[in-house]
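# coords please:
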Amino acid sequence: MAFHEIRFPDNISRGARGGPERRTQIVELASGDEERNASWANSRRRYDVSYGIRRADDLAAVVAFFEARNGRLHGFRFKDWSDYKSCAPSGTPATTDQVIGTGDGTETAFQIAKRYTSGAQSWVRTITKPVAGSVRIALGGVEQAAGWVIDPATGIVTFAAAPGPGIAITAGFEFDVPVRFDSDALDVTLNIERLGSITSIPLVEIRR
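Coordinates of the predicted model:
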């Protein structure tokens, strides 16, 4: 279905709860040992944005946003305030934050990504919804002010000329999460003081 390049209201998403989810199958053997298998190669994020509603106007904004997306039909951007930068939450994105490729003298297109590392293990997350104007690119540690463009709808950086062999291509950026509503109904409550609430507003990350 169509994806709407519009971001869910920031003042409401700031109070959301949620984060990454993985799917793991665990089989307990007769011996008491376990066998574990990852059903998903990549994580998927889920959120509940009902916690961010503080006023009746917030509720009205969510209802309008929901109706404009036709419920679960169309995807949209969501700012995960706990994880929206190529660097640490307290930092400012820098050109050398994330390695997105190595030049070979031929390839001109590279997908931006974020690496999560703990000890010797790491996982690379493909970033498809960079924030317009936030992306910075470097070749061999030298920032490139021109000579490249990024597609904000896919996160693919395209260079006018292919980076030379062995040159590290790095990037710094802010990004959104592509999500959709995970329900076709909103359970709205409006009390006598005209204060509104919605029991749950689940969002789920769209993976392609």
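
# going forward, measure contacts between C-alpha atoms and count neighbours the same way
Noted.

# Other residues contacting the longest helix seen in the chain?
Under DSSP state H, the helix in the chain containing the largest number of residues is helix 56-68. By CA atoms under 8 Å, 6 or more residues apart in numbering, the residues outside helix 56-68 that reach it are Phe8, Pro9, Ile12, Ile53, Phe181, Leu186, Leu190, Arg194, Leu195, Gly196, Ser197, Ile198.

# That one: which residues count as buried?
Ala56, Asp58, Leu59, Val62, Val63, Phe65, Phe66 (16 or more other CA atoms under 10 Å).

# can you check stretch 201-208 too?
Ile201, Pro202, Leu203, Val204, Glu205, Ile206.

# Using TSV, lay out those together with secondary structure and distance to Ala162.
Compiled in TSV, those are given as follows (DSSP: H, G, I helix; E, B strand; the rest coil; distance: CA to CA, whole Å):
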residue	secondary structure	distance to Ala162
Ile201	coil	45
Pro202	strand	42
Leu203	strand	39
Val204	strand	36
Glu205	strand	33
Ile206	coil	31
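
# Another for comparison:
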Amino acid sequence: MTFHDVRFPDNISRGARGGPERRTQIVELASGDEERNASWANSRRRYDVSYGIRRADDLDAVVQFFEARNGRLHGFRFKDWGDHKSCKPSAVVTHQDQLLGTGNGTATAFQLVKRYASGAQSWTRSITRPVADSVRLALGGVEQLSGWSVDTTTGVVTFGTAPAAGVTVRAGFEFDVPVRFDSDALDVTLDIERLGSITSIPLVEIRR
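This is a model prediction of the structure:
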């Protein structure tokens, strides 16, 4: 499987529907009680971008994008407008947004992550497709303008010199979701005014 490092058109993705899904097995006992087990350790996102098509040119852009990806064959970037920052969607990214880890004097590589918390519970998501030039880094609360690099195809930050033991590594960033089309066919309908529409254009997150 290959990945095309291009983003689905922003003006269409802005109107998409979708979000995270999880898979849970639920067994109902004879007593009426339940036993629940998580089949997946991590969530996976699904979207339908057909809701973002408003003009004939949007329809053409989707068809061209679909053909260039060979349907389900190649993955690509997708901007989830409801969840594309290390902070809240309405906030501005800062170098203090997310804790990546703590230095030990040896490790130079740290994975970008985003934590989702509610009450005492939280879940950590690995971010593999940060947006170029959006990443900001801090060591011990002090922003670092140099001495590090980030791989925008993996989300791994690498420091030239390992952070000292006990020094916190934090980051802020924007990111895309790696997805692919979840169908090898586009069902296009042309109306009398030739505006056109597609009933459904499903996308699914790629997890590796």
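
# TM-score of the superposition?
The TM-score (TM-score structural alignment, normalised by the length of structure 1) is 1.00; 208 aligned residues with a CA RMSD of 0.4 Å.

# residue contacts, the residue positioned nearest the centre of structure 1?
Closest to where the C-alpha atoms of structure 1 average out (CA atoms, centre = their mean) is Val177, at 2.5 Å. Neighbouring residues of Val177 of structure 1 by CA under 8 Å, 6+ apart: Arg77, Phe78, Lys79, Asp80, Thr128, Lys129, Glu205.

# was I right about the fifth one contacting Pro152?
It stands for Thr128 of structure 1. Yes: using CA atoms under 8 Å, Thr128 of structure 1 is in contact with Pro152, at 7.5 Å.

# Most widely separated two among the contacts of helix 56-68 of structure 1?
Within these, Phe181 and Arg194 form the most distant pair, 25.1 Å apart (CA to CA).

# which one of these two has more residues nearby?
Phe181 (24 against 11; other CA atoms under 10 Å).

# Lys85 is in contact with Asn173 of structure 1, correct?
Careful, residue 173 of structure 1 is Phe and not Asn. Yes: with contacts defined as CA under 8 Å, Phe173 of structure 1 counts as touching Lys85 at a distance of 6.0 Å.

# Now for these two: what residues contact both?
Pro93.

# Can you report how many residues lie near Gln111 of structure 1?
16.

# Check the gap between it and Ala185 of structure 1 for me.
35 Å (CA to CA, to the nearest Å).

# More neighbours: which of Thr128 and Pro152 of structure 1?
Neighbour comparison, Thr128 of structure 1 and Pro152: the larger count goes to Thr128, with 21 against 18 (by other CA under 10 Å).

# so what's the more buried one up against?
Counting by CA under 8 Å, 6+ apart, Thr128 of structure 1 has contacts Ile112, Pro152, Ala153, Thr154, Gly155, Ile156, Val177, Pro178.

# show me the contacts for Arg55 of structure 2.
Leu195, Gly196.

# Look up how far Ile198 of structure 2 lies from it.
In terms of CA to CA, Arg55 of structure 2 sits 12 Å off from Ile198 of structure 2.

# what's next to the helix or strand hosting Ile169 of structure 1, contact-wise?
Element membership for Ile169 of structure 1 (DSSP states H and E) is strand 168-172. Contact partners of strand 168-172 of structure 1, identified using CA under 8 Å, 6+ apart, comprise 85-87, 93-103, 112, 134-141.

# Using ChimeraX, make a named selection holding only the buried ones among the residues you listed.
Here is the ChimeraX command that selects the buried residues among those (16+ other CA under 10 Å):
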select :85,86,87,93,94,95,96,97,98,99,100,101,102,103,112,135,136,137,138,139,140
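
# circling back: please pick the buried ones from the contacts of helix 56-68 of structure 1.
Buried among those (16+ other CA under 10 Å): Phe8, Pro9, Ile12, Ile53, Phe181, Gly196, Ser197, Ile198.

# Ala16 of structure 2 contacts Arg54, doesn't it?
No: using CA under 8 Å, Ala16 of structure 2 makes no contact with Arg54, being 11.5 Å away.

# any chance you could map the helices in structure 2?
10-13, 56-68.

# Just give the closest residue to the counterpart of Val92 of structure 2 in structure 1, not the sequence neighbours.
With TM-score structural alignment as the criterion, the equivalent of Val92 of structure 2 in structure 1 is Thr92. Distances taken as CA to CA, 6 or more residues apart in numbering place Lys85 nearest to Thr92 of structure 1, at 7.9 Å, with adjacent residues excluded.
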